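Visitor: Just the structure for this:
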Amino acid sequence: MPAFEMNFDGLVGPTHNYGGLSYGNVASQSNSQACSNPREAALQGLAKMKALMEMGFKQGVLAPQERPDVAALRSLGFAGSDAEVISRAAREAMPLLAACMSASSMWTANSCTVSPSADTADGRVHFTAANLNCKFHRSIEHPTTSRVLAAMFADPQHFAHHAALPAVSQFGDEGAANHTRFCKSYGEPGVEFFVFGRSAFDSRFPAPQRYPARQTLEASQAVARLHGLSEEGVVYAQQTPAVIDQGVFHNDVIAVGNGEVLFYHQDAFLHTEPMLVELQEKLARRGGNFQAICVPREAVAVEDAVKSYLFNSQLLSRTDGSMLLIVPEECRSNARVWTYLQQLTSGSGPIREIKVFDLKQSMQNGGGPACLRLRVALKEHELAAVNPGVIMTPALYDTLTAWVHKHYRDRLNDSDLADPQLLVECRTALDELTRILKLGAVYPFQLT
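Guide: Got it, this is the predicted structure:
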């Protein structure tokens, strides 16, 4: 039965701003308080979606969240009308208002973890919304994320949805940013690769000293159980703690995988060799031929990988069996990274072509091409069951481009976050968007 990998890119929300909220994310902190351009950010993301669609890849869109999150501010003691809540928060607790204004849901690699039906015990595609509890501004996303995913993948015959894990540090879950799936083909059983930064209960696992390890082993194990994955179809690996302390806050900043290929930095993992052997053996038992492409530290230092987001790229399978690597413009601007990529594609390996995209607005906030997309492997009948309103087409691209121009500001700074009118603009835009994408009522303001 034919099967496809579909990429659902996050549509950047109208409140895209540089709040510097993500400790451990070097780009996010470096550009804190800079003036952002929400319109440009959304259009850059849409341009990437359109380009991949035109290359023949299955492409979808995932809606942004309502911001500011007035309900979150009310739960923290701010009372009155919506405008009064925003104004008081701006006067008394600007960092809280900035957190509740964040458009970070654009990075849909963190929205959830997905297991295809070929891997799960009940033969359905499983989704577990990520609790993202390491950062307050992201921890408030999962209720809306769950509603949006349920509206996109609504048929219970084909899709199963799980609530986020308990919102405590022991089960910190960052979604697909720490999850990769290897397979011979998308419709056949594969091996799901869960990467964690620390263990919550086992002191034998070392932890980083400077920045937090956001994903726990226990969270990864819980998701695997919820999805009904077999032991033969799962491999767990730990990030190198010292690399997390250099700004590698998610595994997708230091490694990317697709099909039978893992593209990773030499310093990405602890105990790399036994991990690679386990991946190779388990994928071989499922008919696959695992291939590991290691980028040596002498060619690309971790610092260069973090600055360029070389590994926060999309690795896509083409019909001729070769692979295409989608990278941000920052890779071309880094001489060492660009030299390595030219050498990579000049050989006989699986990665044959590089395509560069300008995603500066997202990159300055700490998210590259891989952050912006959620991968969902779907068999033909499952794809037919996806809400057609979220599947990218030339007509939808034109409609969304016009929608962005109609509703988005072209600049946003700290003082603008205190403007109650921004909430009105956001709600007006999202109300129209739910009709465009045929999502129904998914936002809090639509549910009251």
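
Visitor: make it CA atoms for all contacts and neighbour counts henceforth
Guide: Will do.

Visitor: Look at Val327 and give its secondary structure.
Guide: Classification of Val327 using DSSP: H, G, I helix; E, B strand; the rest coil returns strand.

Visitor: My understanding was that it contacts Lys360; is that so?
Guide: No. At 11.7 Å, Val327 does not count as touching Lys360 under the criterion of Cα atoms under 8 Å.

Visitor: Between the two, point out the one with more neighbours.
Guide: Val327 (25 against 18; other Cα atoms under 10 Å).

Visitor: Glu260: neighbour count?
Guide: That count, for Glu260 with other Cα under 10 Å as the rule, works out to 22.

Visitor: any idea how far Ile391 is from the closest residue to it other than its chain neighbours?
Guide: Using Cα to Cα, 6 or more residues apart in numbering and skipping residues adjacent in sequence, the residue nearest Glu260 is Phe290, 4.8 Å away. Note on Phe290: its distance to Ile391, by Cα to Cα, to the nearest Å, is 31 Å.

Visitor: run this one through as well so I can compare:
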Amino acid sequence: MKFFEANFDGLVGPTHNYAGLSIGNVASLSNAKNSSSPRQAAKQGLSKMKALHDLGMVQGVLAPQERPDVYTLRRLGFTGSDAQVIEKAAKQAPAVLRAVCSASSMWTANAATISPSADTIDGKVHFTPANLTNKFHRSLEPVTTGKILQAMFRNPEHFAHHTHLPDNDHFGDEGAANHTRLCSAYGKRGVELFVFGRYAFDSSKPAPKRFPARHTLEACEAVARLHGLSDEHVVYMQQNPDVIDQGVFHNDVIAVGNQNVLFYHQQAFVDSQAKLNELQRKFGNDSELHLIEVLNSEVSVAEAIKTYLFNTQVITLANGEMAIIAPTECQDSAAVSSYLAALTERNTPIKQIHYYDVKQSMQNGGGPACLRLRVAMSEQEKQAVNQNVLMSDMLFTTLNQWVDKHYRDQVSEADLADPQLLLESRTALDELTQILDLGSVYQFQQV
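Guide: As a prediction, this is how the structure comes out:
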């Protein structure tokens, strides 16, 4: 049976804006309050999806959330019609309005943690939406994320869906941005690497001082239990608190893996050598595990954050070679571009580098890896996926036309207070659920 890894990229939402909502995310904060281009952002994301499809990858689309989230505004005491609720929020609590307009669901690496059937006790693909409790604007996502994932992976014979973890910082869960699966082949049992920022119940352990550690060990352990993973095939590693304080808000800003490759920065982890030894032992001897360490003398943490060297995708091509999918910011950096060029000549599976322009996402704090959710599956499981969400030439054309029809070219902070933006967003999303055959996954469709 054929096995492979599919990528499901998030569609950028109609309210894509730069509100600087994410403390600890340097790029997000540095571009706060600049005008954005939802249309350009969505098209950049679609072009990346189509490029991976053309490289032979199985590529899917994950729908955005409804924004502005007027239901949350009502829970917070704003009353009247939808237009009045938005108007009152704009005047009385503009920071709250900016938060409920966030299009951050585009970064689907935070949508959920996924374990493939080869790793789970019941032989099903398991999904747990991330609760994203550390950031108010992202904590609004998990319920709708769960509905969208269930509409995409709806066959209970192959897919198991869990409710997100309790909405509390003790179980802060940031999803696949802190999760990497390593394996000798996609269809074989692998090692699932869970990365966390802090211990929720032990304040004596190392923790960052400047920026928050969003993901806890306890959340990692809970997801592993929910997914029925064996202890012998799970490794828990702590992020280096010092790099979190430099702006490494998720592990995928400092490390990325694929099959038998872990590509990481020298300063990524606490107790690095011991944990890498554990990883090597649990990986076994089915194939060589390539641990590619980037030294600080080669690329500094600051340069890695600026270019998102590790927020790249590492994919396996049809010929068995691996390629890095990188933002053009990596190409523009002398240190990073020269490192990547040299990497392809080394004795590792990585032999190609492909650069893509995703500047609208980069400026809001997310690179290529933020935009995608990885799902290793069999051909049989692929056939059980909602086929309308899988990229094709026709879907690419349809979605570009949909964006041209519904998205604004520019959105400023002042535009978020325009009630018309909510109507435009709902009209667009209602049409999108028909294109992708998702059913009524949004609250406005159920009222």
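
Visitor: What is the resulting TM-score of the chain superposition?
Guide: After superposition, the two chains reach a TM-score (TM-score structural alignment, normalised by the length of the second structure) of 0.99; 447 aligned residues with a Cα RMSD of 0.7 Å.

Visitor: Please report how far the residue nearest to Glu260 of the first structure lies from Phe182 of the first structure.
Guide: From Phe290 of the first structure to Phe182 of the first structure the distance is 8 Å (Cα to Cα).

Visitor: related to what we said a few turns ago, check contacts around the residue nearest to Glu260 of the first structure.
Guide: By Cα atoms under 8 Å, 6 or more residues apart in numbering, Phe290 of the first structure lies in contact with 182, 260-262, 279-280, 283-284.

Visitor: Now intersect these with the helices, please.
Guide: Counting by DSSP state H, the contacts of Phe290 of the first structure place 279-280, 283-284 in helices.

Visitor: By neighbours, which of those residues wins?
Guide: Neighbour max across those (other Cα under 10 Å) = Leu279, 26 neighbours.

Visitor: tell me, what residue is most central in the second structure?
Guide: Ala109 (1.4 Å; Cα atoms, centre = their mean).

Visitor: Quick one: residues in contact with the host helix or strand of Gln331 of the second structure.
Guide: Gln331 of the second structure belongs to helix 328-332 when assigned by DSSP states H and E. The contact list for helix 328-332 of the second structure (Cα under 8 Å, 6+ apart) reads 306-309, 336-337, 355-358.

Visitor: Helices - which of the residues you listed land there?
Guide: Among those, the ones falling in helices (DSSP H) are 306-307, 336-337.

Visitor: could I get these as CSV with distance to Lys275 of the second structure?
Guide: Output for those, formatted as CSV (distance: Cα to Cα, whole Å):
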residue, distance to Lys275 of the second structure
Lys306, 27
Thr307, 27
Val336, 26
Ser337, 29
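
Visitor: Among those, which one sits closest to Val299 of the second structure?
Guide: Ranked by distance to Val299 of the second structure (Cα to Cα), those are led by Val336 at 6.6 Å.

Visitor: who's in contact with the closest one?
Guide: 299, 303-304, 307, 309, 330.

Visitor: filter the residues you listed to the buried ones?
Guide: 299, 303-304, 307, 309, 330 (16 or more other Cα atoms under 10 Å).

Visitor: Am I right that the residue nearest to the centre of the second structure is in contact with Ala369?
Guide: Yes. In this structure Ala109 of the second structure lies within contact range of Ala369 using Cα under 8 Å: 6.9 Å.

Visitor: just the helices in the stretch 201-350 of the first structure please.
Guide: For the stretch 201-350 of the first structure, the helices defined by DSSP state H, counting those that start in this stretch cover 217-226, 241-244, 272-284, 302-308, 329-333, 335-346.

Visitor: Which of these sits closest to Ala255 of the first structure?
Guide: The closest of those to Ala255 of the first structure is helix 302-308. By Cα to Cα, the value is 9.9 Å.

Visitor: contact partners of that closest one?
Guide: By Cα under 8 Å, 6+ apart, helix 302-308 of the first structure touches 26-27, 243, 246-248, 253-254, 265, 267, 311, 328, 330-331, 333-334, 336-337.

Visitor: Now a PyMOL select for only the buried ones of those residues.
Guide: To isolate in PyMOL the members of the contacts of helix 302-308 of the first structure that are buried, counting by 16+ other Cα under 10 Å, one can use:
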select buried, resi 26+27+243+246+247+248+253+254+265+267+311+328+330+331+334+336+337
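
Visitor: List the contacts of the residue nearest to Ile148 of the second structure when sequence neighbours are not counted.
Guide: For Ile148 of the second structure, ignoring the flanking residues on the chain, the nearest one in space by Cα to Cα, 6+ apart is Val441 at 6.2 Å. Residues near Val441 of the second structure by Cα under 8 Å, 6+ apart: 144, 147-148, 151, 433.

Visitor: In those, find the pair that's most separated.
Guide: The widest separation within the contacts of Val441 of the second structure (Cα to Cα) is 12.9 Å, between Thr144 and Thr433.

Visitor: Please tell me how far Val85 of the first structure sits from Ser36 of the first structure.
Guide: Val85 of the first structure is 24 Å from Ser36 of the first structure, where distance means Cα to Cα.

Visitor: for Thr113 of the first structure, same thing?
Guide: Taken as Cα to Cα, the span from Thr113 of the first structure to Ser36 of the first structure is 29 Å.

Visitor: If you count surrounding residues, which of those two has more?
Guide: When neighbours are counted by other Cα under 10 Å, Thr113 comes out ahead of the other of Thr113 of the first structure and Ser36, with 28 against 24.

Visitor: what packs against the helix or strand where that one lies?
Guide: Assigned by DSSP H and E, Thr113 of the first structure falls within strand 112-115. Applying 3 or more Cα pairs under 8 Å, 6 or more residues apart in numbering; DSSP states H and E, one finds that strand 112-115 of the first structure contacts strand 125-129, strand 373-379.
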